[in-house]
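Student: heads up, no residue letters with this:
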């Protein structure tokens, strides 16, 4: 079972849809839709490669409402996961702000068309705080015992994005710990993202302490992930 996400941190995914906010005094629309598409040199999820260290094409769409509710989907190719070569993430939840903290609660469903005993769901919550140029995010992801596993899984991660002065450049750092599907696995990453209008170009170093059997050990080794992501 998969150990969603960004994630990064990239590429990440993870990536939760943001709650729409008013800008330049304009009223926040009741409903807004955003799309994204990315090409990455390796699809990493919590330190593990799901494309056996090969490139992936990823697309997604997010619908957000002024009240804070959101829905989304995200698609990527994977390498023979339970006989499936496609991952489809479906998610929805609620997000908002209180006392200077941004929060979200999301239900994820991970679908692998044609896969055998691969699909599962996960509950995820985030709390973020911005102080000056630094935005830090705490992520808790819980996967209960379900049809494709006999163990609960808990993932806890802390990440920070640091705006580098007046440059369209952001440094990102994250560390996460997972227990259940993996036994006491740690993963960590550090990267830079350059924003060019609607295009984000990033390079991220990703590593973990996992040395599991078969291909999992190779796929968890250190590597640099290059990403080009367009949002529109």
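Tutor: Nice, I can see it. None of these values were measured; they are calculated from a predicted model.
Student: alpha carbons only for contacts and neighbour counts from here, please
Tutor: Will do.
Student: tell me the contacts of residue 168?
Tutor: 194, 195, 196 (Cα atoms under 8 Å, 6 or more residues apart in numbering).
Student: mind listing which of the residues you listed are in strands?
Tutor: Counting by DSSP state E, the contacts of residue 168 place 194, 195, 196 in strands.
Student: Give the buried residues for the top strand by length along the chain.
Tutor: Using DSSP E to define each element, the chain has its longest strand at strand 84-98. Within strand 84-98, the residues scored as buried using 16 or more other Cα atoms under 10 Å are 84-96.
Student: Could you name the helices and strands sitting against it?
Tutor: Contacts defined by 3 or more Cα pairs under 8 Å, 6 or more residues apart in numbering; DSSP states H and E place strand 84-98 against strand 69-81, strand 101-111.
Student: The shortest one to strand 84-98, inter-axis angle?
Tutor: Using axes from the mean of the first three to the mean of the last three Cα atoms, to 10 degrees, the direction of strand 101-111 lies 160 degrees away from that of strand 84-98.
Student: got the buried residues for strand 101-111?
Tutor: Buried residues in strand 101-111 (16+ other Cα under 10 Å): 102, 103, 104, 105, 106, 107, 108, 109, 110, 111.
Student: roughly how far apart are the fourth one and residue 200?
Tutor: Yep, that's residue 105 we're talking about. Distance of residue 105 to residue 200, given as Cα to Cα, to the nearest Å: 26 Å.
Student: same check, this time on the third one
Tutor: Using Cα to Cα, residue 104 is found at 23 Å from residue 200.
Student: repeat for residue 177
Tutor: Taking Cα to Cα as the measure, residue 177 falls 27 Å from residue 200.
Student: and the contacts of residue 168, which are buried?
Tutor: 194, 195.
Student: Distance to residue 163 added to the contacts of residue 168, as TSV?
Tutor: Below are the contacts of residue 168 laid out as TSV (distance: Cα to Cα, whole Å):
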residue	distance to residue 163
194	10
195	11
196	14
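Student: Put this next to the first one:
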């Protein structure tokens, strides 16, 4: 069993020991994007979570969304139309205001043309409105190739209960260098978002973009990576 699967299972096991708080979030977004790449065929995406949080800082949950990354007949088409993410982790808040976290993911895609399931581990550190992240997979999209992603974000609290969220990240590693096999390339991405809640409804308007260019730049329907606005609404129960 690889390290990322071990971490995920360990998080799930530890979660049975403390008092729990259960929550669920339903979200509708104009496009499902992750790290600047669109994964819903430029169509809206509906997602839902079911989360457990313990008093100790341990947590676990699942996230489900529709997805569509390739046109029918594309040589890279995996046939996926549903993504299920399982995750577990631990957050630690220090007395000096620093906070640290770790998380394990298992990305599962049912009923695909070939196996694209994979695991990933992440680590975070933050203070105040600033956060930094590092994510690692030793088997990105089941290719046996390593993937790394680093990112940082900062939230400005504005008047009228509005937040300005700024984020920048960079994806690199073997998976992104083996372009003939994966069709990918190392890249940076960024996001600027305005967030505001209206009663029980949370809204977010984002501008996302990447530095992918040349034959890797894509402003079409699938796997978009150009600059664009994305709007989402969500509610947490």
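Tutor: Structure's in. What do you need? For clarity, every value in this text was computed on a predicted model and none was experimentally measured.
Student: care to give me the TM-score?
Tutor: The TM-score (TM-score structural alignment, normalised by the length of the first structure) is 0.80; 199 aligned residues with a Cα RMSD of 1.9 Å.
Student: what residue of the second structure matches up with residue 161 of the first structure?
Tutor: Aligned counterpart of residue 161 of the first structure in the second structure: residue 155 (TM-score structural alignment).
Student: tally of neighbours for its match?
Tutor: Residue 155 of the second structure has 18 neighbours, counted by other Cα atoms under 10 Å.
Student: Residue 217 of the first structure falls within a strand, correct?
Tutor: No: if the criterion is DSSP: H, G, I helix; E, B strand; the rest coil, then residue 217 of the first structure is helix and not within a strand.
Student: That one and residue 178 of the first structure, how far apart?
Tutor: Residue 217 of the first structure is 15 Å from residue 178 of the first structure, by Cα to Cα.
Student: Looking at those two now, which is surrounded by more residues?
Tutor: Legend: neighbour count by other Cα under 10 Å for residue 217 of the first structure and residue 178, higher for residue 178 (20 against 15).
Student: counterpart of that one in the second structure?
Tutor: Applying TM-score structural alignment, one finds that residue 178 of the first structure aligns to residue 171 in the second structure.
Student: Now for residue 127 of the first structure, how many residues are close by?
Tutor: By other Cα under 10 Å, the residues close to residue 127 of the first structure number 18.
Student: That one contacts residue 139, correct?
Tutor: Yes: if you go by Cα atoms under 8 Å, residue 127 of the first structure and residue 139 touch, sitting 6.8 Å apart.
Student: Who are the contact partners of residue 107 of the second structure?
Tutor: For residue 107 of the second structure, counting by Cα under 8 Å, 6+ apart, the contacting residues are 83, 84, 85, 86, 117, 118, 119.
Student: Among those residues, which one sits closest to residue 231 of the second structure?
Tutor: For the contacts of residue 107 of the second structure, the residue nearest residue 231 of the second structure by Cα to Cα is residue 83; the value is 20.1 Å.
Student: just checking, what residue in the first structure corresponds to that closest one?
Tutor: Applying TM-score structural alignment, one finds that residue 83 of the second structure aligns to residue 87 in the first structure.
Student: Could you find the closest non-adjacent residue to its match?
Tutor: Leaving aside its sequence neighbours, residue 87 of the first structure sits nearest to residue 112 (Cα to Cα, 6 or more residues apart in numbering; 4.8 Å).
Student: just residue 148 of the first structure next, same as before
Tutor: residue 117 (5.2 Å).
Student: Name the SS class of that neighbour, please.
Tutor: Note that with three-state DSSP, the state of residue 117 of the first structure is coil.
Student: thinking it is in contact with residue 146, fair?
Tutor: No: with contact defined as Cα under 8 Å, residue 117 of the first structure does not count as touching residue 146 (10.2 Å).
Student: could you check the distance from the residue nearest the centre of the second structure over to residue 88 of the second structure?
Tutor: Geometric centre of the second structure, nearest residue: residue 34, 5.3 Å, by Cα atoms, centre = their mean. Distance of residue 34 of the second structure to residue 88 of the second structure, computed by Cα to Cα: 19 Å.
Student: And residue 208 of the second structure, by the same measure?
Tutor: From residue 208 of the second structure to residue 88 of the second structure the distance is 27 Å (Cα to Cα).
Student: How about residue 150 of the second structure?
Tutor: 19 Å.
Student: for residue 100 of the second structure, same thing?
Tutor: 14 Å.
Student: With residue 216 of the second structure instead?
Tutor: With Cα to Cα as the criterion, residue 216 of the second structure and residue 88 of the second structure are 33 Å apart.
Student: list the buried ones in the longest helix along the second structure?
Tutor: Scanning the second structure for the helix with the most residues, using DSSP state H, yields helix 3-14. The neighbour-count check on helix 3-14 of the second structure (16+ other Cα under 10 Å) flags 4, 5, 7, 8, 9, 11, 12, 14 as buried.
Student: got it, and stretch 182-196 of the first structure?
Tutor: For stretch 182-196 of the first structure, a neighbour-count test (16+ other Cα under 10 Å) marks 182, 185, 186, 187, 188, 189, 190, 191, 192, 193, 194, 195 as buried.
Student: what's around residue 128 of the first structure, how many residues?
Tutor: Look at residue 128 of the first structure: counted by other Cα under 10 Å, it has 18 neighbours.
Student: Which residue in the second structure aligns with it?
Tutor: So residue 128 of the first structure corresponds to residue 126, using TM-score structural alignment.
Student: Now that match: closest residue in space that isn't a chain neighbour?
Tutor: Closest to residue 126 of the second structure by Cα to Cα, 6+ apart is residue 99, at 5.2 Å.
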